[in-house]
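1. requesting a structural model of the entry that follows:
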Amino acid sequence: MDRRDTDVATELGIYDEAERWFVHLLEPDCPADARAAFERWLAADPAHAAAYRDIEQLWKQSKDALKDPAVMAAASRALLREPSVRSPKRWLIPTFAVGLAALLALAIVPRWLAPPADPAGIAYTTAAGQQQAVKLADGSSILLDTDSKVVVRYSERTRRVDLLHGQAQFTVQGNHAWPFVVHAGSGTVTAVGTQFQVRLDDQATDVALLKGKLAIAAQSPDGATQDASLVAGQALTYDQSGHITPVHPIDLQQAQGWTQGKLFVHDWRLPALIAEMNRYSDTKLQIGDPSLQDVHISGVFRTNDQQTLLLLLQQGWPIHARRISATQIELLRNR
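-> Model prediction:
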């Protein structure tokens, strides 16, 4: 046996060990001393750790492959056709063997068995202060709010829209055989014949349903999924960790206000109003006096009319505005 053959044999031996440890650790009654022995084996050689990581990745991918009927059928055929070349005493449990075969089948399944990939998609973007109405091929429509971006991907299997940032209202033509799915943040919103809004920021995704029904699924970083549903007049929020808040009723006037270029404000704190108005302008307002943080505001404000907002604030509250740059205005308390 030459050196190359020796290296290959050594590598295969390490993978055999890694597989045995992986299966052994899956056992619910795996003793503590066995886990300690595994840790010693893992630390003994960087090649051990690398092989074990590969086995873990194979396991994850093979579990995913098991969900595909076409892959499973090909895997079963592969298992029936391929003679065993290893000892029947091998420590691979059946599920792991089938999972590895399913992973192998991914490479041999004909292209016509695999589901077609979603198309690249068409992107629609609005700048600060802009709104855009998008008519889709099936008669559905999207109303994009200020500083927002979506990518629309239609295929034979699904109607998919990715909301990358901002806010949009979706009016969907019903088709139970052709689901309309919005991907936003850590979750998805699936609709059939509905009108709803989705808003995505750095922290969370807000979903508000105006008509029809919705199904929401949010996924945590570790893959756990939480599900919820909405009927007309309800809303919820899910965050980046996949947690979904309890369902709550929506303020319909407030929810529809931005589609008319208005903010219906009911007892908002001044920072919240400023943050919302800033979304619609390149000139940003900022609070320069901490005592203004707890000022509460009510009223109706036009999203594209910052000057009128400033006049109303200065007339109705002890506030004055001071421009500090071409793109910044500071709000201070009158003394």
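
2. please make it C-alpha for all contacts and neighbour counts, starting now.
-> Will do.

3. what segments of the stretch 101-250 of the chain are helices?
-> For the stretch 101-250 of the chain, no helices are identified by DSSP state H, counting those that start in this stretch.

4. need the contact list for the nearest residue to A101 once chain neighbours are set aside.
-> Using Cα to Cα, 6 or more residues apart in numbering and skipping the chain neighbours, the partner closest in space to A101 is A75 (5.2 Å). Taking Cα atoms under 8 Å, 6 or more residues apart in numbering, we find A75 in contact with V98, A101, A102, L103, L104, A105.

5. test my guess that E330 contacts I319.
-> No - using Cα atoms under 8 Å, E330 is not in contact with I319; the gap is 10.1 Å.

6. neighbour count for the two, which is higher?
-> I319 (19 against 16; other Cα atoms under 10 Å).

7. for that one, give me its contacts.
-> L313, L331, L332, R333, N334 are the contacts of I319 under Cα under 8 Å, 6+ apart.

8. so how far is D54 from Y15?
-> 9 Å (Cα to Cα, to the nearest Å).

9. how many neighbours does the residue nearest to S141 when sequence neighbours are not counted have?
-> The shortest distance from S141 to any non-neighbouring residue, by Cα to Cα, 6+ apart, is to K135 (4.6 Å). K135 has 12 neighbouring residues, counting by other Cα under 10 Å.

10. ditto for V181
-> Neighbours of V181 using other Cα under 10 Å come to 20.

11. the structure of the following sequence is requested for comparison with the preceding one:
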Amino acid sequence: MIKDRKSSARTTREAADWLDRLDTPPHETEELEAFSAWRADPENRAEYERLEDIKRAMATMRDDPDMREAAAEALQRGVTRRKRYSPLARRPRWLVGGLVAACLVATIGAFALRMPTYSTRVGETFSATLEDGSHVQLNTDSAVRVRYSAGQRRIELLRGQALFQVAHNAQRPFIVSAGNTQVRALGTRFDVRKIGDDVRVVLVQGSVEVSDPAVRPAPWRLKAGQSLALPRTASGATTPTTVDTPSATSWTTGNLTFQGVPLSEAVAELNRYSRDKIVLAPGVPADRLVTGVFPAGEQGDFIAAVSSIFDLKSVRKSNGDLELQPQGPTSG
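-> Have a look, this model is predicted:
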């Protein structure tokens, strides 16, 4: 047991050291190779990512109103404690400052624990049950930060896509923010996607209220089976549209469903699930429509289908990407 604790402490120290070293570029090739070798150990990798999450949470909490209020309370507790116990007032200033700093650290630590971050890498999915019984399912290359308080349940979609199954609680609204867009629900099931500055909301069940003050002052109210797309160029004329929800959320079952989607859009969607990308060469009919169901993260079936339909061939590039090219004229 003591050996395990020592090993865990050593891993934490090493992870903290790497986090600090990599935060100050430039980096030599040998250093990056050493980090890659160290991070190959699953325990090292998990601890490094845990410290990364804490660091990100600390950075985002600097300007957070709740954090500022909690920090002020922690400072006040330190001042009150110093006044209450007169011997403390005669102790060295550095000791008093240390006690106040300890209050701040404890407060920040409590906030970090209340703000878990869940994330996935390219090609991964992840599901979690939150403290209130709500469920969140993350798609490929996605991240959310959970911020629950007594009065509301707030989740920030940092990137990617997530499906939410919300436990009903009228006294604690469930709010998902994605950039400037907010989705408010009481008890429902909906999908939110954030790629860059573009946001899309798909309502599977129940009702939600979507607001984006940068687009228009009044919120949109969606019904089950509706979708609202808010691209960065969105205007107040943006309106909800009817959508096939099983197709829009098919990623939760490991598939991608396309119904009359331009080839270029289908390729862009499939590329989200793989580090090796599909590239359309000049001359490929990028606006031709694609319909079909394909496994997410597996390019073979998709490439075989579109190559047959549109008379294409695939060529593996030196960087691992697959380029779809028009078939050359056959010689007689």
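
12. which one of Y15 and D54 of the first structure is surrounded by more residues?
-> For Y15 of the first structure versus D54, neighbours defined as other Cα under 10 Å are more numerous around Y15 (19 against 14).

13. check which helix or strand covers the closest residue to the more buried one other than its chain neighbours.
-> Nearest non-adjacent residue to Y15 of the first structure, counting by Cα to Cα, 6+ apart: A51, 5.7 Å away. Using DSSP states H and E, the element containing A51 of the first structure is helix 46-65.

14. same question for L19 of the second structure.
-> With DSSP H and E as criterion, L19 of the second structure is part of helix 2-22.

15. gap between that helix and the chain center?
-> 26 Å (Cα atoms, centre = their mean, to the nearest Å).

16. mind listing what's buried in it?
-> T11, T12, E14, A15, W18, L19 (16 or more other Cα atoms under 10 Å).

17. strands of the stretch 101-250 of the first structure, start to end?
-> Counting by DSSP state E, counting those that start in this stretch, the stretch 101-250 of the first structure has strands at residues 122-125, 132-135, 141-144, 149-154, 159-171, 180-184, 187-191, 195-200, 204-211, 213-219, 225-231, 234-239, 248-249.

18. and the second one, which stretch of the second structure?
-> Counting by TM-score structural alignment, strand 132-135 of the first structure lines up with residues 126-129 of the second structure.

19. repeat that for the longest one.
-> Under TM-score structural alignment, the match for strand 159-171 of the first structure in the second structure covers residues 153-165.

20. can you name the residues in contact with that stretch?
-> Under Cα under 8 Å, 6+ apart, the answer for stretch 153-165 of the second structure is 134-148, 172-179, 187-196, 249.

21. map L42 of the first structure onto the second structure.
-> Counting by TM-score structural alignment, L42 of the first structure has no partner.

22. angle of the helix or strand where L42 of the first structure lies against helix 46-65?
-> L42 of the first structure belongs to helix 32-44 when assigned by DSSP H and E. Counting by axes from the mean of the first three to the mean of the last three Cα atoms, to 10 degrees, helix 32-44 of the first structure lies at 110 degrees to helix 46-65.

23. the match of strand 159-171 of the first structure vs the first structure - mean distance after superposition?
-> Superposed on the first structure, stretch 153-165 of the second structure shows a mean distance of 0.5 Å to its aligned residues (mean Cα distance after the TM-score superposition for the first structure).

24. and that stretch, how far from the chain's centre?
-> For stretch 153-165 of the second structure, the distance to the chain centre is 7 Å (Cα atoms, centre = their mean).

25. in it, which residues are buried?
-> 153-165.

26. okay if I get those as JSON lines plus distance to G123 of the second structure?
-> Converted to JSON lines, those look like this (distance: Cα to Cα, whole Å):
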{"residue": "R153", "distance to G123 of the second structure": "28"}
{"residue": "R154", "distance to G123 of the second structure": "26"}
{"residue": "I155", "distance to G123 of the second structure": "22"}
{"residue": "E156", "distance to G123 of the second structure": "21"}
{"residue": "L157", "distance to G123 of the second structure": "18"}
{"residue": "L158", "distance to G123 of the second structure": "17"}
{"residue": "R159", "distance to G123 of the second structure": "14"}
{"residue": "G160", "distance to G123 of the second structure": "12"}
{"residue": "Q161", "distance to G123 of the second structure": "13"}
{"residue": "A162", "distance to G123 of the second structure": "14"}
{"residue": "L163", "distance to G123 of the second structure": "16"}
{"residue": "F164", "distance to G123 of the second structure": "20"}
{"residue": "Q165", "distance to G123 of the second structure": "22"}
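
27. among those residues, which two are most distant?
-> R153 and G160 (19.9 Å; Cα to Cα).

28. contacting residues around the residue nearest in space to the middle of the first structure?
-> In the first structure, the residue lying closest to the centroid (Cα atoms, centre = their mean) is S186, at 2.6 Å. Shown in contact with S186 of the first structure (Cα under 8 Å, 6+ apart): A218, Q219, S220, Y238, D239, Q240, S241, G242.

29. please point out which of these the second structure shares.
-> Contacts conserved in the second structure for these, using both residues aligned by TM-score structural alignment, their matches' Cα atoms under 8 Å: A218, Q219, S220.

30. which one of the residues you listed is nearest R279 of the first structure?
-> Of these, the one sitting nearest to R279 of the first structure (Cα to Cα) turns out to be A218, at 26.1 Å.
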